[in-house]
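Undergrad: compute the structure for the input listed below.
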Amino acid sequence: MYYVARVINDECSKYNCKQCTLFCPEPNTLMYNDEKHHAYVNEERCKGCALCVYVCEHLLKRNAIKMVMPEVHAD
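TA: From the prediction side, this is the model:
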């Protein structure tokens, strides 16, 4: 098990920048919802590289994405 990216919606919607989506190396993983004005992560596709966190937190100083342990769903 590894960490995946999770967007903090309220924090992300303050900026409407979409920069994190440009840097995610995994297609269809980090996307932007134009209606809700925040990015979101398809956690099943996220490889845990944390590049989006680096862009958001370290380069842009926005702190709207964190790495978290994914929730385990019992079937």
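Undergrad: all contacts plus neighbour counts: C-alpha atoms, from now on.
TA: Fine.
Undergrad: ok, and the closest non-adjacent residue to Cys52?
TA: Cys20 (5.0 Å; Cα to Cα, 6 or more residues apart in numbering).
Undergrad: another one to check against the first:
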Amino acid sequence: MRIVEHHDAEGPDKILHVRSVGCDVNIIVGTHDPAGVPFTTVEILPHEPDDDGVNWFHLGTSNVVVLPLDGKARP
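TA: Got it, this is the predicted structure:
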């Protein structure tokens, strides 16, 4: 496992893009709703097709939003 700290002194980077076998994964941070509550979006993008001409698909949700349970904004 590789652990990546996806932020710097000025705050988080906007998008972490990961390429893997069969899919790309985007982790989008630093966004917030109109009330100022921060959230992170995770997108799974299957290769359709990949470099070898193979089409991949996913089972389940391809987009997930992660937000604080109490709905309060964090610095």
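Undergrad: got a TM-score for the pair?
TA: Once superposed, the chains reach a TM-score of 0.24 (TM-score structural alignment, normalised by the length of structure 1), with 38 aligned residues with a Cα RMSD of 4.6 Å.
Undergrad: the residue nearest to Cys52 of structure 1: how many residues sit nearby?
TA: 21 (other Cα atoms under 10 Å).
Undergrad: what helix or strand is it on?
TA: In this structure, Cys20 of structure 1 sits in helix 19-23 according to DSSP states H and E.
Undergrad: mind listing what's buried in the helix or strand just after that helix?
TA: Under the assignment DSSP H and E, the closest C-terminal helix or strand after helix 19-23 of structure 1 is strand 30-33. By 16 or more other Cα atoms under 10 Å, the buried positions in strand 30-33 of structure 1 come out as Leu30, Met31, Tyr32.
Undergrad: distance to Cys12 of structure 1 added to the residues you listed, as JSON lines?
TA: Below are the buried residues of strand 30-33 of structure 1 laid out as JSON lines (distance: Cα to Cα, whole Å):
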{"residue": "Leu30", "distance to Cys12 of structure 1": "13"}
{"residue": "Met31", "distance to Cys12 of structure 1": "12"}
{"residue": "Tyr32", "distance to Cys12 of structure 1": "10"}
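Undergrad: tell me which of the residues you listed is nearest to Val53 of structure 1?
TA: Leu30 (11.3 Å; Cα to Cα).
Undergrad: correct me if wrong: the closest one contacts Arg6.
TA: No: checked against Cα atoms under 8 Å, the pair Leu30 of structure 1 and Arg6 is beyond contact range at 9.4 Å.
Undergrad: overlap of the contact sets of the two?
TA: Tyr40, Val41 (Cα atoms under 8 Å, 6 or more residues apart in numbering).
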